[in-house]
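Trainee: fold the following.
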Amino acid sequence: MPTTTSRFSGAKNRDNTDRILKRDYQTPAYSATIALAIAAVNAFTYINPTTLTGAVTFTANVDTPLIGDELVFLLDSDATTRTATFGTGFASAGSLAVTTAKYAYIKFIFNGAVWQETGRTVTA
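Mentor: The predicted structure is shown next:
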């Protein structure tokens, strides 16, 4: 019979059942290709890279996440509209134009095989 007794000592989060949502916040530096390492499971991962100064392609691993894990991007560009593409590990509705002086928000959920897009918006 499984136990719910904590295997971890000294930590605030002593849950070993993976029922508690874990949060991760990543701020990768701009690069033409940004490979994301999603390490947490049962997680909500927030990606907020530095200001885009050129086109960018994001890739992500699919071996660690659990079905239902969420991945959210908040993107902004410099004085030029920039294109964000979601490559390996993603199933998206296509590239996203990150308009000058606006923020782009795009959300994915892990479906067991890839990060599936669930919504996007470009706002002021």
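Trainee: contacts and neighbour counts: CA atoms only from here.
Mentor: Fine.
Trainee: which helices and strands sit right next to the helix or strand containing residue 75?
Mentor: Using DSSP states H and E, the element containing residue 75 is strand 70-76. If contacts are counted by 3 or more C-alpha pairs under 8 Å, 6 or more residues apart in numbering; DSSP states H and E, strand 70-76 sits against strand 43-47, strand 103-110.
Trainee: now render these as CSV, adding mean neighbour count and distance to residue 68.
Mentor: Output for the helices and strands packed on strand 70-76, formatted as CSV (neighbours: other C-alpha atoms under 10 Å; distance: least, C-alpha to C-alpha, whole Å):
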stretch, mean neighbour count, distance to residue 68
strand 43-47, 19, 8
strand 103-110, 19, 5
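Trainee: to compare with the earlier structure, here is another sequence to fold:
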Amino acid sequence: MPNNPRFTPGPNQDNTFRTVTQDYKAPAYAASIKITASQQDTLVVPATLTGAVTFTADTTLPFIGDKMRILLKADATSRVATFGTGFSSAGTLTLAISKEGYIEFIFNGTAWVEMGRALTA
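Mentor: Alright, predicted model coming up:
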């Protein structure tokens, strides 16, 4: 599965995005959080970070082109998010005190590749 796209150009295939599948995950804060994304678009909103966090991702269920967005919020201390196994990121994401951050990935068949990130001022 991971090396196949979710859509094909064959007859009777829906490429209009009318059948987009979405998932929402809200894991509790933990020092290590594993994300298993099995839908075309996955939004991950963990509980407020009360310490550093390392994310890992399963790479056996997603299809090429699947997207994952992660929304993060720091508590009253600056927090660092690291993206480990399953991710190809531009590095850690540091959240300032009580601020939020956003990072987006696309699956390339092997890993979740970072597409962009943003931090609130």
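Trainee: coming back round to it: Serialize the helices and strands packed on strand 70-76 of the first structure to CSV and add fields for distance to residue 119 of the first structure.
Mentor: Formatted as CSV, these follow (distance: least, C-alpha to C-alpha, whole Å):
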stretch, distance to residue 119 of the first structure
strand 43-47, 15
strand 103-110, 5
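Trainee: nearest to residue 19 of the first structure, out of those?
Mentor: strand 43-47 (10.1 Å; C-alpha to C-alpha).
Trainee: the second structure: matching residues for the helix or strand that that closest one is followed by?
Mentor: Remark: after strand 43-47 of the first structure, the chain's next helix or strand is strand 56-60, criterion DSSP H and E. Here strand 56-60 of the first structure aligns to the second structure at residues 53-57, judged by TM-score structural alignment.
Trainee: cool, stretch 89-105 of the first structure as well?
Mentor: Mapped onto the second structure using TM-score structural alignment, stretch 89-105 of the first structure covers residues 86-102.
Trainee: quick one: end-to-end distance for that stretch.
Mentor: End-to-end span of stretch 86-102 of the second structure (C-alpha to C-alpha, to the nearest Å): 18 Å.
Trainee: the residue lying closest to residue 88 of the first structure once chain neighbours are set aside and residue 76 of the first structure: what is the separation?
Mentor: Leaving aside its sequence neighbours, residue 88 of the first structure sits nearest to residue 59 (C-alpha to C-alpha, 6 or more residues apart in numbering; 4.9 Å). Between residue 59 of the first structure and residue 76 of the first structure the distance is 18 Å, computed by C-alpha to C-alpha.
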